[in-house]
Every structure is written in C-alpha cells, then in structure tokens.
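# requesting a structural model of the entry that follows:
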Amino acid sequence: MNISNYYNPQFLIKLSKICLIIFAFFFVSCNKTKTDEQTTNFTAFKFYNTSLPIQERVSDLINQMTLTEKVSQMRYDAPAISRLGVPAYNWWNECLHGVARAGEATVFPQGIGMGATWNTSLIFEMGTAVSDEARAKHHKFISEDKRGIYQGLTFWTPNINIFRDPRWGRGQETYGEDPYLTSRIGVNYIKGLQGDDSKYLKVVATAKHFAVHSGPEKSRHQDNYQTSNKDLFETYLPAFEAAVKEAKVHSVMCAYNRFRDQACCGSNLLLQKILRDDWSFEGYVVSDCWAINDFWEPEKHELVKTPAEASALAVSRGTDLNCGDCYDPNLKEAVLKKMVDEEKIDLALTRLMTARFKLGMFDPEKDVKWSKIPYNVVASQKHYDLSEKIAKESIVLLKNQNNTLPLGKNIKSIAVIGPNANSKQALLGNYHGTPKKYNTPLYAIKEKLPNATINYALGSDIAIGWPMLNTIPSAVLKNGEKNGLKGEYFRNKNWEGIPEVIKNDTIVDFIWTLKRPLENLKTDEFSVKWTGQLVPNESGKYRIGLKASSAGKLYFNNELKFDFKDDHEPKTKYFDIALKAGEAHDIRIEYYNYHSDPQAQFVWAKMDQDLLTPALEAAKKSEVVVLCLGLSPDIEGEEMPVLLEGFDKGDRSDITLPKTQIELMKKVYALGKPTILVLMNGSALAVNWAADNVPAIIEAWYPGEFGGNALADILFGDYNPAGRLPITFYKSVKDLPDFKNYSMKNRTYKYFKGDPLFPFGHGLSYTNFTYSKLNIPDTISINNNLNIKVEVKNTGLVDGDEVVQLYISHKQQEDAAIRTLVGFERIHLKAGETKTISFSISPKQYALINNEGVNVLNTGSLNVSVGGKQPGFKGVADTTTSNVLIKDVTLIN
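Model prediction:
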C-alpha cells in the first residue's frame, strides 16, 4: 500500500466510511448475539416450558436465584430479575366490593351490604363480575408495561372476620356477626373471584385477617387476645375453614394482633397446626401491612429486638410474603446469621411463585383463558345492573308502621334532608373503586319524581366537628386576573424541570380515570403544582383540606400545613383556620401520583353554620320528608386519626346517631310531616327514639354507586325490600362487654341475653309470607343428617322475596348458644305462590362444640325453628310480615 494514500483526503474519507461500516456491523452483531443469548437463555430454562408441571417449573426458577434475589421476591413490591426474565410484580391489590384504587370500576355495595342480601348465588355472580374487571384491567396495564400497586392479580379480599362488636370501624368490610352466614357469602365470593379453570386461577383471593381479629383499631399493634377453644372453633375459625376447604382460597392474610401470646403472623398454632396441618392449606400467607414491624418496634408487640429476628420468626412460622419493608434485606442477614434456614426461604418462595405460575404470568397470554376478557366489561351496563340489583337486595326495611311505605308517585313535593342525602362517600364505604357517576338518594329521587318539587337541605353535619367538605369554588380562587389556580404539570413525580403543561385550573377537583393530564404518559408517575390565592367571600372559621389518592403537600401562606406520605392509602388531610372576607391567602399544592387511580381535590367547609333552619324550612314546604342520616366511612373505618364525640380512631365509642343528627331528626319529626328515616352506615345504630316514633325506617348501608336508585325504587314501591340484618342492632353501648374482651358471652344473637332493638335476621316486606306443613322427624339417630321440609306461601298482594331462616337450639345444654343459624335460602314468590323448601343439616352443623373446641354429639332434645326471622321477639323487633314454625327433635343413639 502506498503510504502517500494516508495523506490523501479522499482516501481517508473512504477509509473512515469502511471503518464505520465495519464497526456498525460488529456492534449490531454483538448486540444481536447478546440479545439472542438472552432470549435463548430464558427459553432454555425449564420454568419457561409450559408443558412441564408447575411444581417442576417453580423449582427450576428458584434454583436459578441468588439469596438476594429470593429475598427480593418475598416483598409485596417484588422487583424484576432481569437476567432470568422475571418481571416486577406488586402483590398488593384490593377488591373488597369491586376493583379498588385502580381507576374506573363498578362499585358494588359494601361488604356488610353483601351479607345483608343473604343471597349466595348473587354474591358468586358479583365475584365473577369483579374478577372479569380485574383481569381486563390487569392485561391492559401489562400491555402498557405497568406493573405497580393495584395493577396485579392478587387481591387482599375478602374480610371474613366476625363482626362481634358494633364499635369496630372495619366491621363494614365483613359479612356480619354469624360464622355460617359469613362462610356462605365468603365461599361464594371467593369462588367467583378465583374462577373455575382447571389450570389457571382467574385471580387470587385472600381470606383475612387470620385470626381472632375485630378491633379495637387503635391498639391492634399491641393487643394480645385470649379466647376459649369453644369460641375459637365455634365463632372465629369456621369462615376461614370453609374458605380453605370449600373455596380453595389461595391466600390467607395474617392479622396484626397477638393471639395467645404469639403474633398472628408468627403463630405456630394458627399458621402451621390449624391452617396447614389440620386444614391442608396449600397456598401462601401474606402479612397484614407492616405487621412484621410490630414484632420488634417499641411499644408494639416487642417479641424480638431486631428486624432480622422479626423476619426470621415470621418466615419460620409460615408467613411467606411481607406487605412492608422488613423482609428485604433483613432476611438475607437472618439466613447468614443462621436465624432461619434457607430452606424456609425456598419453601415460602415456592408457595409465592406457584401462585404466579397458576395465574399464567410465565405463560403466553394466548394460552391463558382469562386474558381474553375484553376491557369493555369494566364499568359495563351489565355490571351496573348487577350492582343495582345487589343494592336492592341488601336494603333492609326495619320498620313500616301503618304501611307508610311505599310512597305514592303522585307526591307533588318532597323534602330530602340529611348529611347523607347527597353524600358520595356514603355510597362508597371504604376500599372502593372510582365510579363514573354517583347516584345519591337526592339524585335518584329527582329522577324518580321529575314533576315533583324536591326540597333539599343538608340539615346537619355528620357529627359535631365533622362538616361535609366540598370542592372550593372557582369564585374564591385567584390566579392573577383569572379565577382558579395556576396548574403546572410535570412528566415526573418530583416537580422537576420545565413543566410539560401550564394552564389555569378553575377548580382542583380531578379524577383522572382513563385519560391522564399529560398526553402519551407512559407511566402512572406525574406531578402537579397548583399556585394562586384563596380569597373567601365570607368571614368565619373554615376547614381547608386536600383529598388525594397518592401523595403531596399543601402550603398556606407559604407555611407547610401537611405532607402526604407515600403510605399507599387514599386519604384526606385538613386544618382549621379563621378567615376574613376579601383577605387573600397564598396557596401552593404539590401533588404527585404513583399509581393507577390519580385523584386530587382541594376542599373546604365553613364551620358552625346554621344548617338546621334551612332543613326545617324545606320540610315545612313538603308533603313528605326523607331523612338520610347515619355515619360516614370518613369517620368509621381502618385506624383513623379521627377523635370526635362518639368516635375513637376509626372505631366508635358510642353506637347512637351523632347528636347533630338526633337533633335534626327530632325537630323535623315534630313538624308532623310523614317522615321516613334512611340510614346509611357500616355498623349497627342504636336509633331507639326513631324506633319508637318515626313510622318507617330503612337500613341502606354503604350501597355502592347505584345505591340511590335502589333506595328510590324501594321508597316508591318499584321493588319490594327483602334484605335481612346480618348483625344485631343493640339499644345501648351499655349492653356490650368490654371491646377488647374476645369471649362470646353476651355477644351477637347467639349469646346476647338482653333485648335487641332489631335482631339478627330481621327485615320486613311489602307483602306477607306464611309457613306451614313443617316436615321434621320426631327422632333422628346421631350422625344422620336432619332433613327438613316446609311450605312457604306469599299471602299478600305483591310479589316479593323471602329469606327462609333455619335455627337450632340445644336448650338442655347450659353453655350452648341461644340459637344457631344452620341454613337459609332466599326465594322469590309471586303473590299467592307457594314453594316447598328443603334443608339437610349435617351432624357437624347440629353438634355442640365443647370447651376443648371439639364437636360433640349428645342425645337429647334439639329445638328447630324455621321461618322468616328468629322466634320470640315482640314489638318493633318482631318481623310482622312473616312467621316461624318450631319443633323439638329427639336425638338418639
């Protein structure tokens, strides 16, 4: 080669191009080889071979992992293992009564309302609908490469704890106080959720909180409960046993509290002996969130001294998955220090990965039956209709003196009054999704009576010191010359850099469901900064707050008022302040979003307003008054900071209506107008005065997004109510044992010796049902089924549902329950129609449970009652639209 060419510009250019081509070829080849090697390596692993048994695939995957990787997969927010092709997965999802916290979804009635339907097949149908929406949402998230919280297929539902005390704020999540009713509703919901495919789980359901767990909320991280074996096996465990043995629930969540000195998430008795040895549970156990931290943190259980010891204890006792931050990295330290064997880590991981494989997460989507559910099932008309049907079936007619209900549709004016008359939260309860529309009682009554005058008034706050917060209107927000606040939108969660969008937002009231505030947003992470001024037009004391589904900060006059921590729960924070009319105050709101249900509302309320006078004026102008009172999930619920008269950190210290509402009710009633009381709440209320005075009372619970429609149909006779109480309504908190006492003595319908206001199983109808021809043998041999038949006739003038209830009593046994529900069936009867209902009661159902927790069959008399209610009640506590037949059966050897 001529060396002079090195000085030739044309030659140098040509040589550079050749070198560039060669370099590019090698770069592409190397990267292609690397990619091919990765792909080949992934598919070469046995765990990718769909023809192999899941057990073999799981074993192969775990064998590829380092100890660090294993530990990382035992936290709820498990990261990806890129070298193995294992994607990130967040185990935390909720569907208590519809898919929750994942954007738009159908909102069904709260758990306590599900229990009030006494309709197992309907709840199975609901579970199917909810899991349809869950699968559709999950696959949409995956298609967008979103794998965060509330986007997976492992749901921490249902709550099948026993609602043993009406003070418990989370009782609204349960199906009531009875183990048998709870088990029947729970089993059917689980089956609907998990599906019927022989290979793939539709979703994973989680039975919680295992076990002996139902408040108080404020001390759940310290409490150590004791029970007799009789109470344990008769009351607290049956619903869990049914979930495991019948519904094959694939996950169980252990509770925060201790039971018999051991933390529930570190209990050999609960997690090993009962759950795995006795019941043969094969799924995985997940801790309640940050419950493992309670093992060692000061002023909690303090069972051990370090996070590593806590992690070792939990895993060695059978808690496989940690909702929290304790396992990673502390489990690695625990293994290296020989606090726990690595085989225990492998066992836990085997259970966890088996669930992911059974959900089809390592298989082609086309092979997974459930991946084909279209997204249009989400918030579909079919699911809306089902939600409304369940709401109708859940509503209980408690009292109907002189047939006050149903109302005629020729009413020209009606007053709709009360803090829950137009409350969105009173529809939703806790752990809810985001509905498209909120069909409140006020909205639905307006729709039902388009030609009538509807006189609405708030009437009172929900409780003293708890006003209803509403969106701050544009008129009092200032952004320079404009009304509203300046909104700066960022494509990150830290308000960093130049905002993607700057605009004037007239109000801050955002629920971003399908559409995000920024175009082509690839993740759920974004942030917004709102700035401007608040200029009130009236002087007074105000409560100012921010509702947010994620996290952020609120500054008032450049002072940080509160900082939302990233605690994975939707929340509302507020402060109280005196403001002067016309005085400007600087506002800065910093909101950031990290999950699939972004919401932000800037809200306020004027304190100490006269709400009563407008309500009385509305009532005076109307022919009929519908009073919508009750509670709110803002003040009864899970471990809340709320301290109000009658309320205590999410629980209740009194069970009456709040004083503000009692005053409203009495003054409206005194006007002499026909008055209907509608209760919307998650727990029993001692409405004694109303029971004595108000002619009609309806219990509507937290009825879901179509609760108003369901209520309006019942008020005006388009639906005949047939809900039945799944809990006892007591007359006073004085009737109750100490809240922390977990003995069942004098608790629930089974052991309460006083006079309830409304008993378990109570509910009226617009028609009448008569029972006859009870067919029960006089004697049966122990260990044989007890077969029962009875005829039920609708003797009224309208079609309706009846809930046939079967109770047994061992009256000769001193420590036996007063009576025990062992069978029920909800049936529909046309006017004049008769049906024969059959029950077959197994020996296990009619056996006694002794002090050792063992089923015992004794000879003697067994009292059987069949009817639309419990027997033996009088006055307002009696269900006058049904009757009961009773017979004694002799048990012989």
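
# when you work out contacts or count neighbours from here on, use the C-alpha atoms and nothing else.
Will do.

# so what's Lys667 up against?
Leu616 (CA atoms under 8 Å, 6 or more residues apart in numbering).

# I'd assumed it was in a helix, is it?
Yes - secondary structure of Lys667 (DSSP: H, G, I helix; E, B strand; the rest coil): part of a helix.

# so which residues of the stretch 101-250 of the chain form helices?
Taking DSSP state H, counting those that start in this stretch, the helices of the stretch 101-250 of the chain run over residues 111-116, 120-143, 179-194, 229-231, 238-245.

# who are the packing partners of the helix or strand following the last one?
The C-terminal neighbour of helix 238-245 among helices and strands, as given by DSSP states H and E, is strand 251-254. Using 3 or more CA pairs under 8 Å, 6 or more residues apart in numbering; DSSP states H and E as the contact criterion, the neighbours of strand 251-254 among helices and strands are strand 206-210, strand 284-287.

# which residues touch the residue most central in space within the chain?
Centroid-nearest residue in the chain, with CA atoms, centre = their mean: Leu96, separated by 3.2 Å. Neighbour list for Leu96: 110-111, 156-159, 173, 431-432 [criterion: CA under 8 Å, 6+ apart].

# pull the number of nearby residues for Asp165.
Asp165 is flanked by 28 other residues according to other CA atoms under 10 Å.

# got it, and the one 10 residues further on?
By the measure other CA under 10 Å, the count of residues near Tyr175 is 31.

# what comes into contact with stretch 448-463?
With CA under 8 Å, 6+ apart as the criterion, stretch 448-463 contacts 409, 411-421, 442, 446, 467-468, 611-616, 618-619, 621-622, 629-632, 644-645, 658-661, 664, 712.

# ok, of the residues you listed, which come out buried?
Among the contacts of stretch 448-463, those buried by neighbour count (16 or more other CA atoms under 10 Å) are 413-421, 442, 446, 467-468, 611-612, 614-616, 618-619, 621-622, 629-632, 644, 658-661, 664, 712.

# narrow those residues to those in helices?
Using DSSP state H, the subset of those located in helices is 442, 446, 612, 614-616, 618-619, 659-661, 664, 712.

# max pairwise distance over those: which two?
Across these, the longest distance by CA to CA is 28.5 Å; it joins Lys446 and Lys659.

# one more sequence to fold, the one below, so I can look at both together:
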Amino acid sequence: MNRTICMRLLLCGLMGAATHFSHAQDTLPYLNTGLPLNVRIDDLVSRMTLEEKISQMTHTSKGIPHLGIPDYNWWNECLHGVARSTEKVTVFPQPIGLAATFNPEELFKSAGMIADEGRAVYNASVKKGNTLQRYTGLTFWTPNVNIFRDPRWGRGHETYGEDPYLTSEMGIAMVKGLQGDDPRYLKVSACAKHFAVHSGPEPQRHTFNATASEHDLYETYLPAFYRLVKEAKVSGVMCAYNRFNGQPCCGSNLFLRKVLLHDWQFDGYVTSDCWAITDFLYGHKTHPDSISASADAVLHGTDLECGDVYRSLGKAVEAGLITEDQIDISLRKLLKIRFRLGMFDPPSQVPYANIPQSVLECRPHQEQALKIARQSMVLLKNDRNLLPLSHKYRKIALIGPNAYNETTQLGNYNGIPSNNVTLLEALQQEKGIEVVYDAVSDFTRLNKDADLEHLADRYKDVDLIIYAGGISPLLEGEEGDAGGAEGFIGGDRTTIQLPAVQTEVMKRLSRLNKPMVFVCMSGSAIACNWESENIPAIIQAWYGGQAAGMALADILFGRYNPSGKLPVTFYRSDADLPPFEDYSMSNRTYRYFKGDVLYPFGYGLSYTSFKYSKLQCPQEMQIGDSLTVSVEVKNTGKRTGEDVVQLYLSHKAIAPEAPICQLVRFQKVALQPGEQKTVVFKLSTHDLAYVDDCGNTNTAPGTVTVYAGNVCPSAPERFTSRILSSPVKLKGETKCFFY
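Below you'll find the model as predicted:
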C-alpha cells in the first residue's frame, strides 16, 4: 500500500468518519461503493488482525486508523427523544404515554424527528472528533418491547404497555421511523430490547431465572419481537440480563440460536445489555471465568458486548474454545451495521450525513411534542362535566409534588430540552387566572413546613383545586437509577397504591367542597381508589415530555379534547396481583384478569360522546379466508373529538387456554359533532389464530367472537355496556403457523 493511501486512511480514522478516497477505492474493495455490501465487508475483515477484530466487538470500539475504521461508541438511547446528549434536544412523552395515543402514525412521525436529531448530534460529534464518547452514536438501543405484565415493574414506563398487539404496532412505527426508508442506508439503527422474557424484578435482574410456559412464551412474550424482526426489519436486538429456563438470555440456545437465528432468520446484530456478560460470572455463576463466558456468548450469537469481558476472546481462541472464523461471523454483522450507517462511504452519497444541528428542537419538532403529549393523556373521570374548565374559575390552587417538577415529566432515558414547561408555568400563562401554588409534600412525605391540620384554611377563597401528584421516574425506573423511598425498592414498586400522604392531602382539601381535579403523573398504573370515588375529574398524564404542562392546560381549558386510552389495566389493590416473580400470565392483564378493575385497558373518556352500531361480519367463514369486519361510529356530542375504535377476538369457545379476549386491530378516528364513519378492518387467517398449550399457533374450527367498541370487552359491565359483539363460525381443517 503506498504512502498516499495510508495517509488518506489515517486521516479518515482520526476524523471519525469515512471520506471520499478515490485513489484508495481503486485498490481497496471495501471502500468501493460500487461493490456488493458483503464483498466490501469480507474484504475489510480479511485485512484485520484477530486483536483488531476483537477490539470492534465491545460498545467502545476504538478506531483502526490504518484501515480507516473510525472511533465509535455503540451505546446510545432514544426511547422518546435523543437521550443524555450534551446537546439540547426535543423530548417527547415517555413510551407508555406514546402507547396511550393508540396512534402509530403520529409515533412514526415523532420517531423520524428523533432520528433526524440523532443524526445531527452524530454529525456534530464527527466534526468535533469525539465519536468514542457515549451517547454520540447512531446505534440506538430503542425500542423496549417487553410486555408490561405487572405494574410493579419499575421499567414498565419504557414499554408500550401490557398488550402484545399494541406493543407490536407501536414498536414497528418506532423502528420504521428511526431507520428511515432509504434502500441502502439506515438513518439510525434501532434495537429491540430486552430479548425476550424480561420484566423485573429489577433488584434481582443479574441473578433472576425467569420461567414461562410455551403458551405464554409464544402468545405474550415473543410476538412483538417477531413482528419487529419480520415486519419492521429492526437492525439490532438486545438480549436481557436475566436467565430463562436456566440459561442467561445472552447465551440462550432457545432465544438466540433457535428462535432468532434459525426460526426467524434474523440478519442484524445482537448486543448484550450492559455488563450482562459479566453476570455470567458473578450473577448467574454459569461460567467459571471471562474466557469461557466470552466464547460462549459469541458462539450463542451475542455479537457485541456492552462491557469488557470480550477482551478475553483472544485467550478463548488460544484455548480452543472458539475459532477466529466464528468471531468473524459476529464481526461481519457489526460491520454491516456500520456500513449501512454510511461510516465507510463519502458523505455526499449518504442522504443523512449532512443533517444540520438546526433540526435540534426546531419548531416542527416542538409542535409534534405538544401534539403527541395531548394525545397521550387519558381522561379517567369527569363527573358533572367539570372539565373543560369554564372562565368562572378565576383563582386556582395548584397543589402537589408534580405541579412544578421538570424532572418527573421528562421520564427516564431522556434528553434535556431548552424549554420544559411544567403545569404551574402553563397555568401562569393563562389569561385571567390567578394561581396559588404549594407542593405541600414530596411523593411520600410532607414537607417540613407543611401544616396539614390547617391546610384547607389557606385555600378557602379559591374557586378550584388542581392536585398534581402521582410518582416519579426517580422512584420507578431502572435498578440503580430509581427507588429507595417507602413503597419502592431498587427501581420497582412494592405497592401500586398512590402514596398515602398524597391521598391525605387531597382528603384535607376536599373539606372545602371546592371543585377538584386530580392530575396523576406516573409511568404505571396507580390504585387511586379514594380519588376515584371522591374527586370529580381525574387525568392520567404519564410522563408527558417537554410539553406536558402545555398539553395539560390545553385539555383542562378545552382547547384539546382528550383522546388517550389506557395501554395498561389499572387494578384496585395489590391483592389483585399474582407474585411479582411469577411470569405466568394467569390472572394478569386485561386478557386474563377475572376480577374487578379500577379502570380497564383501552379506556379513556372524551368531552364528547360516541355511539357504535352496525357491527358487520360474516356468520361463518372457511379457514384460510380473510375476515372483513366493519363497524359504524358516530360522534353524538357537541364537540369535535377523536376515539379509538378497538377490535377484539375471543377464542374461548375453541380453546380454554386462550385469553378472555385479545386486541387484534384499532384505529383512531376524528369526528365532527354528528359525523359518522364506517371503520373497516381486515383480518388474515393468522389474525384469527390462537396459541395452544404447546406454543403452536393454530386456526381451528369453532366459534370465534368478534367485539368492537372503545374499551376491552373483558372489563366490568359498567364499562362495556356499549360493546358490540358477533359470533363467527370457522369451518374447515385446522391450519398451523410456525414462527
């Protein structure tokens, strides 16, 4: 190789990004953009020493200047906006709030904006030469499509809720929005996590062994991952910390070899969760040393380690535990991602390489953050039509720990925006409104100067009380990042009850007999039984992002008609929940829970009313045919509004092990007063299938019940009085599906 070529390649490595090497391309196939991708990757791999190969298999991958491989850090996050960047970025609602929109189209749009901002941050980092720094890269470990099976799990607010179908639809929208639609290049690389049976307990995640039946595995825990791999073409998958059936998930024969590689033919890369390979040694204690742990993880299909155990791979080769050719398999997958991100091509050929910093927090992104925050919020109660507020409420007492709390509304794995508007700040901007504010307590304890006995006396002259409470991502979240107060441990919750101090404050304020609104910010279901019985209006606001305060004000004063729906079941009591460590789906979520609930999955009120009618579907059909279902929905109120038309199936008449009901389609519709629309859903044979006790997916003869409405049909009757249903008889021979 001549000196000119070497100098050009060295410059590429030092700059952290490939530039146009016209002379080098004549000599080096891996820099020739006209060659097939696999040919380019094979050529680059052939030029690397074993030590250089191993150096590219951890999240901190130092550059190899003589080959033009730039410094790169794989670790980045963007659950609801570019996370933890030094740049100011747009922060959208936490994923559980995004799920409450039941609007994949708006999530897709938001994800595209997040990807633009991620590219802008990366492009700036390339110019600064700091691409080895964490949270600067283009490989985003998003989305989290674990099933939120238990409200006590602290990381549940990173997910899209308890339902596999809703989780799949929102996850697909997120992945497609992030990765873009260019046939050659990824805008950014998305990653489905945590594969696959992973949802707490957080304090035990490094040692915990999850178990689940074949039925629950294939009906609940795997479908979202399958659809992200097959339909969204997600480019990465992250394996989980815990074990499943005795094997660490990052060394699992079942998950990585059989399901992901063999059955699903996944062609992207697999990364470990951070320091999950270290857990092989000190947590699960399944391996005696780092040499055997590193070899076993790679052989099972964990291509990249977030951590440093893979530094022992060289010794593993020397010991005969793994060959260099086997290491090359993982290395090729990792290099493929980097090639698809354009890191070895001239910027002029990469459509995303010049996205400017001006996209960060640009006006359209801020407007989208407000729009989707509005759609995320769920009106749970509105007695006597207290909301929207009229102009007669001139003096408002704003009380509670989340009334003026910038940290809460930003959620976790968040970026920092320039403008983060709290509810207090939003109300202070309302014309003709006087706001009196006092937190009174934090989430679990009274403030030192709080006088609970005389609290009500201070607010005798107000017209309305808004209590903004709930919990915080500092209490529920990832192990090590959250927890510690009474009712919380290691990121998880020990109770689903609203902290008692908040209920007591509201009880004292209720003595005034003033109209009261309870705004609950949380990432999980809250058992607020007293509030549901005694406070006339309740809004579930989640962690709404930078525009949470503005969105709430728009809803409170009627500038936006609430349309959010619950993506999780709100239970009444801890006694309703099975043991947290039990991964069986029995008596969990709307699909299997048989008791009474506070608020059901799919529920959410509006300032207008909707009527469903004319559910139409055939009375019988042949297995193998598609099923067309239509239903009419009419806005029977006086305000423009949106509703989520939800379609459910029940296979209980065919298979006793099947859920009570299962969401299979939904569509958000906007209707003017008096307007009526016919919503049509088409279901394939696979959509009409159920999972049997052995984990097989079948469509079998018998009767399937179709339900349509705006809440799950397994809810108590007081919620489902307007649900429509129709039986459909399936005829023919059983049809099996494999995935």
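
# still on that earlier bit, and Ile373 of structure 1, which of the helices and strands packed on strand 251-254 of structure 1 is closest to it?
Taking CA to CA, strand 206-210 is the member of those nearest to Ile373 of structure 1, at 22.1 Å.

# the closest one aligns to what range in structure 2?
Alignment of strand 206-210 of structure 1 against structure 2: residues 191-195, by TM-score structural alignment.

# any idea how far the matching stretch is from the chain center?
Here stretch 191-195 of structure 2 shows a centroid-to-chain-centroid distance of 10 Å under the convention CA atoms, centre = their mean, to the nearest Å.

# same question for stretch 774-782 of structure 1.
42 Å.

# what's that stretch aligned against in structure 2?
The aligned range for stretch 774-782 of structure 1 is 615-623, by TM-score structural alignment.

# just the terminal-to-terminal distance for the matching stretch.
Counting by CA to CA, to the nearest Å, you get 21 Å between the two ends of stretch 615-623 of structure 2.

# stretch 694-707 of structure 1 now?
This stretch, stretch 694-707 of structure 1, spans 22 Å end to end (CA to CA).

# so it matches what in structure 2?
Aligned by TM-score structural alignment, stretch 694-707 of structure 1 falls on residues 535-548 of structure 2.

# run the chain-centre distance for that stretch.
From the chain centre to the centre of stretch 535-548 of structure 2 is a distance of 18 Å (CA atoms, centre = their mean).

# can you check stretch 659-666 of structure 2 too?
Mean C-alpha position of stretch 659-666 of structure 2 versus that of the full chain (CA atoms, centre = their mean) differs by 20 Å.

# do the same with stretch 820-827 of structure 1
Worked out by CA atoms, centre = their mean, stretch 820-827 of structure 1 lies 25 Å from the chain centre.

# equivalent range in structure 2 for it?
Against structure 2, stretch 820-827 of structure 1 falls on residues 662-669 (TM-score structural alignment).

# neighbours of the counterpart of Thr142 of structure 2 in structure 1, just the number please.
Matched across to structure 1, Thr142 of structure 2 falls on Thr157, judged by TM-score structural alignment. Here the number of neighbours of Thr157 of structure 1 (other CA under 10 Å) works out to 25.

# any idea how far Ala551 of structure 1 is from Thr157 of structure 1?
24 Å.

# ditto for Asn188 of structure 1
36 Å.

# Glu699 of structure 1 contacts Ile395, doesn't it?
Yes - the pair Glu699 of structure 1 / Ile395 is scored as a contact, 5.8 Å apart, by CA atoms under 8 Å.

# in space, what's closest to Pro695 of structure 1 - neighbours in sequence excluded?
Spatial nearest neighbour of Pro695 of structure 1, excluding adjacent residues (CA to CA, 6 or more residues apart in numbering): Gln401 at 4.9 Å.

# what is the burial count for whatever residue of structure 2 lines up with the one you found?
For Gln401 of structure 1, the aligned residue in structure 2 is Asp383 (criterion: TM-score structural alignment). For Asp383 of structure 2, the neighbour count with other CA under 10 Å is 10.

# Asp277 of structure 1 -> structure 2?
In structure 2, Asp277 of structure 1 lands on His262 (TM-score structural alignment).

# so what's its match up against?
Here His262 of structure 2 is in contact with no residue (CA under 8 Å, 6+ apart).

# measure it to His194 of structure 2 for me?
From His262 of structure 2 to His194 of structure 2 the distance is 19 Å (CA to CA).

# next one: Ser725 of structure 2
Going from Ser725 of structure 2 to His194 of structure 2 by CA to CA gives 36 Å.

# these two - which one has more neighbours?
His194 (25 against 18).

# residue contacts, that one?
144-146, 237-240, 273.

# spatially nearest residue to it, not counting backbone neighbours?
With CA to CA, 6+ apart as the measure, Ala240 is the residue that lies nearest to His194 of structure 2, at 4.8 Å, once sequence neighbours are left out.

# can you check Gly433 of structure 1 too?
Ala100 (3.8 Å).
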